[in-house]
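Visitor: From the sequence below, what's the structure:
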Amino acid sequence: MPQVLEFKLPDLGEGLTEAEIVRWLVEVGDVVAIDQPVVEVETAKAMVEVPCPYGGVVTARFGEEGKELPVGAPLLTVAVGTVEPSGSTAESGSGTGAAGAESSGSGKVLVGYGTGAPPVRRRRVRPEGLSAPAAAPAAPATSVVPDRVRGPVAVVSPLVRKLARQHDLDLRQLSGSGPDGLILRADVESAIRSVAEAPQQAAVTDQASAGPAGERIPLRGVRGAVADKLARSRREIPDATCWVDADATELMAARAAMNGAGGPGAGPKVSVLALLARICTAALARYPELNSTVDQEAREIVRLSGVHLGFAAQTERGLVVPVVRDAQGRNTESIGAEITRLTEAARTGTLKPAELTGGTFTLNNYGVFGVDGSTPIINHPEAAMLGVGRIVPKPWVHQGELAVRRVVQLSLTFDHRVCDGGTAGGFLRYVADCVEQPAVLLRTL
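Guide: Down below sits the predicted model:
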């Protein structure tokens, strides 16, 4: 006998507790295979296609596109043991029958998060309902009339009844002020006034509770996650910022030489971001205090051995920070290739949750927006972020003479709990020296 199994939104990992339905990949009545993707959801980390661990006929979907669901909420139900959309049942040799339903599903683990073994809810299937199953409509909310008003209405006067009918009043819902609860004309008139005043009172209440008028945009998905993280950073981290202007003329010349060497087919171009990322890994090797985090409960600073370098990327879905893993062991070309790959995945919304978490230091190139400087907010729970402004020609004293040079402003925001200004200044000065004299970097390669 076919059984209907309920598939719930699985635990998506990385501390994610909810997801927004972006696009359904199946319709009610479709036949699905085990581990077939059935819905595309957006979490605070990435876009994810969720596979169903059961095979059979989809009998119901829960949630419209654009709706947010918590982990553990029902996604859809599948009639297991039926593989024909026409309604005829068939024995399944692939584990989708009633016997297979006793298992906990496919048991496969999705990349970046686990489906786990969602609990199932079984109910019998109506034999005639499998060819074109549909979700049962939700029962309308009804008000329960108290037992005291289910009997005869305590009304004597026909005028009272007529007045109530003219104003669509249910006399069973009124309490009479007359003897033995008799409903009087004054009771009906009072109810009429209450009904008339209710919309005005509701409008005043709604206006008062709504706050300032204007368009309201829900803080959810990526935007909500960014808002929560930035607020937590400001709330928990005593940050400070230092900055310096640097002459990037030699760095840009070195980049041009790298990209011009070897001629056509020599490989992908080296980006400024890749060069700055490599400079950061060298600076963190000298100043490891900034590659750390604070365990507030234990009141300990945790020095991290690996440099997992995050970089800010603006996408249509909002600001995301992909992470280059083990950047301390990569050269400039390797870092550049990984930045390119992660940036493309960010733009297409295919970043995995694991590629957006675990960073230990962040590089923020806000110069692409045409601005010179900023005071970056630390990407909690990291200890520092380097901000880079635009590189533009400016008057500069070079070798004792005024010249036009390519100048950039560098800003370092750091957690004052992990180090003092001397360490932060030393880090920033080393970065600036490498920008002004790229040969300095050769000492640490």
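Visitor: CA only for contacts and neighbour counts going forward, please
Guide: Will do.
Visitor: Name the residues of whichever helix in the chain runs longest that are buried.
Guide: Longest helix in the chain by number of residues (criterion: DSSP state H): helix 185-210. Using 16 or more other Cα atoms under 10 Å as the burial criterion, the residues of helix 185-210 that qualify are Arg185, Asp187, Val188, Ala191, Ile192.
Visitor: Stretch 245-252 now?
Guide: Applying 16+ other Cα under 10 Å to stretch 245-252 flags Ala246, Asp247, Ala248, Thr249, Glu250, Leu251, Met252 as buried.
Visitor: Distance-wise, check the second one relative to Leu410.
Guide: Distance of Asp247 to Leu410, given as Cα to Cα, to the nearest Å: 11 Å.
Visitor: Likewise for the fourth one?
Guide: Here Thr249 is placed at a distance of 14 Å from Leu410 (Cα to Cα).
Visitor: Next: the fifth one.
Guide: In this structure, Glu250 and Leu410 are separated by 16 Å, where distance is defined by Cα to Cα.
Visitor: go on, the last one?
Guide: With distances taken as Cα to Cα, Met252 is found 15 Å from Leu410.
Visitor: Let me see the contact set for Glu338.
Guide: Val324 (Cα atoms under 8 Å, 6 or more residues apart in numbering).
Visitor: Which positions in the strand or helix carrying it come out as buried?
Guide: Assigned by DSSP states H and E, Glu338 belongs to helix 332-348. By neighbour count on 16+ other Cα under 10 Å, the buried set for helix 332-348 is 332-339, 342-343, 345-347.
Visitor: what helix or strand is Glu40 on?
Guide: Using DSSP H and E, Glu40 falls in strand 36-42.
Visitor: now Thr413
Guide: Using DSSP H and E, Thr413 sits within strand 401-415.
Visitor: circling back: ok, the buried residues of helix 332-348 vs Ala227, which is closest?
Guide: Nearest to Ala227, judged by Cα to Cα, of those is Ala346 at 18.4 Å.
Visitor: Please tell me how far the nearest residue to that closest one once chain neighbours are set aside sits from Ala19.
Guide: Distances taken as Cα to Cα, 6 or more residues apart in numbering put Thr315 closest to Ala346, at 6.8 Å, once the chain neighbours are dropped. Separation of Thr315 from Ala19 (Cα to Cα) stands at 19 Å.
Visitor: One more sequence to fold, the one below, so I can look at both together:
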Amino acid sequence: MHAWPASEVPALPGQGRDLRIHDTATGGLVTLDPGPVARIYVCGITPYDATHMGHAATYNAFDLVQRVWLDTKRQVHYVQNVTDVDDPLLERAQRDGLDWVALAEKETALFREDMTALRMLPPRHYIGAVEAIPGIVPLVERLRELGAAYELDGDVYFSVGSDPNFGKVSGLDAAAMRLLSAERGGDPDRPGKKNPLDPMLWMAAREGEPSWDGGSLGRGRPGWHIECVAIALDHLGMGFDVQGGGSDLAFPHHEMGASHAQVLTGEFPMAQAYVHAGMVALDGEKMSKSKGNLVFVSRLRRDGVDPAAIRLTLLAHHYRADWEWTDQVLQDALDRLGRWRAAVSRPDGPPAEALVEELRAALTNDLDAPAALAAVDRWAALQEERGGTDIGAPGVVSRAVDALLGVAL
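Guide: Below is the predicted model of the structure:
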């Protein structure tokens, strides 16, 4: 599966700084010190509807991570999946009388268009669940050989008790985990499971649903968590730098995935930091496809909204914060974009070297994008009030905003 084209990232003067970021597993800030190649895995979409602002906010956060690393002159090995077979996709296709494969391809293509418009840097590897099945089956078989998996009516489950580090990603107690499991795709009340929290690794073929040859597992399709584990281990290996996604993935998805990988490899941890973006609400409730309270990136683009303003709307909120989309937050971003473009359109301006360092300081401090925007606002205000004599300054500002914030002025 192919990703989307990359926009050029301008090189900036000076030296970038190492990133300090909030790690869900420890509950505090950690300083990441990758090698020459920084490794990041970000969980992708289930393509049964278009990209909404909640998605965009999540991928914007991890785009900033990449840009901070690139500013340190590191390479970035970024991997993202597409869950192109799963219950929500099949249910949507059946509801609308669509072929599930065609639906997945259509929505994945639209997602690529949205990411391109928003100048999100693409992953090096963009892998669908279906194409990952040949690598998933051996992992499930290996977990079974290790005594970490068991069969229930043809389905194969992972035993969370097989991982002594289970629970260290989310830090939740068993009661909270059980509630979230029921809400987020688990089946804690299924009779016969060793532990209510045990997640499915391989679902035996159901009548009328797609299935694949699972070797000794029989025909079926993979569970949600093992999909990402197989892709991450194949392309990044164990102990990669950042596991990313929305805050609703900390449990069960990232918790379960970490346990799968740790039992398979005998190593801990799966990732050096678990980084989670906040949720975006509309009309007082989290945007979700099940509720239908969505603001779509593609719809805004069709209405003529500049993608740079959409991105500035996202950047105006700290990536870990939960916030609400309103017409006003978009208008604020449009106004800001106009001020910035006017400021860099002049032939000279106030010196910009200090601004570049302010941007670096803000972003390396847990991706504090609002502080970065405020720094550019101050430079633009000086430009409007007094102008300046530094002929190169507007160009430096334009390149810095592009390189570090992904906004083309």
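Visitor: List the TM-score for the superposed pair.
Guide: Comparison of the two superposed chains (TM-score structural alignment, normalised by the length of the second structure) gives a TM-score of 0.24, and 158 aligned residues with a Cα RMSD of 6.6 Å.
Visitor: neighbour count winner among Thr315 and Ala19 of the first structure?
Guide: Comparing Thr315 of the first structure with Ala19 by other Cα atoms under 10 Å, the one with more neighbours is Ala19, at 25 against 14.
Visitor: roughly how far apart are the more buried one and Arg61 of the first structure?
Guide: To Arg61 of the first structure, Ala19 of the first structure is 15 Å away according to Cα to Cα.
Visitor: again, but for Glu344 of the first structure
Guide: For Glu344 of the first structure, the distance to Arg61 of the first structure - Cα to Cα - is 32 Å.
Visitor: repeat for Ala257 of the first structure
Guide: 58 Å.
Visitor: now do Arg405 of the first structure
Guide: Distance, Arg405 of the first structure to Arg61 of the first structure, using Cα to Cα: 62 Å.
Visitor: the more surrounded of those two?
Guide: Arg61 (22 against 19).
Visitor: Please settle this for me: is Leu201 of the second structure part of a strand?
Guide: Yes - looking at Leu201 of the second structure with DSSP: H, G, I helix; E, B strand; the rest coil, it is inside a strand.
Visitor: My guess is it contacts Val140. True?
Guide: Yes - counting by Cα atoms under 8 Å, Val140 is a contact partner of Leu201 of the second structure at 6.6 Å.
Visitor: Overlap of the contact sets of those two?
Guide: In contact with both Leu201 of the second structure and Val140: Ile226, using Cα under 8 Å, 6+ apart.
Visitor: Against Val79 of the second structure, how distant is the closest residue to Ala149 of the second structure other than its chain neighbours?
Guide: Leaving aside its sequence neighbours, Ala149 of the second structure sits nearest to Phe158 (Cα to Cα, 6+ apart; 4.4 Å). According to Cα to Cα, Phe158 of the second structure and Val79 of the second structure sit 24 Å apart.
Visitor: The two: who's more crowded?
Guide: Using other Cα under 10 Å as the criterion, Phe158 of the second structure and Val79 rank with Phe158 on top: 28 against 23.
Visitor: separation between that one and Ala129 of the second structure?
Guide: To Ala129 of the second structure, Phe158 of the second structure is 18 Å away according to Cα to Cα.
Visitor: count of residues packed around the closest residue to Leu386 of the first structure other than its chain neighbours?
Guide: Leaving aside its sequence neighbours, Leu386 of the first structure sits nearest to Leu412 (Cα to Cα, 6+ apart; 4.6 Å). Leu412 of the first structure has 24 neighbouring residues, counting by other Cα under 10 Å.
Visitor: likewise Glu18 of the first structure?
Guide: Around Glu18 of the first structure there are 22 other residues, counting by other Cα under 10 Å.
Visitor: Could you do Thr108 of the second structure as well?
Guide: Neighbour count for Thr108 of the second structure, taken as other Cα under 10 Å: 24.
Visitor: in whatever helix or strand it lives in, what counts as buried?
Guide: For Thr108 of the second structure, the host element (DSSP H and E) is helix 100-117. For helix 100-117 of the second structure, the neighbour count (16+ other Cα under 10 Å) marks 100, 103-104, 107-117 as buried.
Visitor: now stretch 133-142 of the second structure
Guide: Ile133, Gly135, Ile136, Val137, Pro138, Leu139, Val140, Glu141.
Visitor: out of those, which are inside helices?
Guide: Going by DSSP H, the helices hold Ile133, Gly135, Ile136, Val137, Pro138, Leu139, Val140, Glu141 from these.
Visitor: The first one and Trp224 touch, don't they?
Guide: No - proximity of Ile133 of the second structure to Trp224 does not meet the contact threshold set by Cα under 8 Å, at 11.6 Å.
Visitor: what's the overlap in contacts for these two?
Guide: With Cα under 8 Å, 6+ apart, Ile133 of the second structure and Trp224 have no common neighbours.
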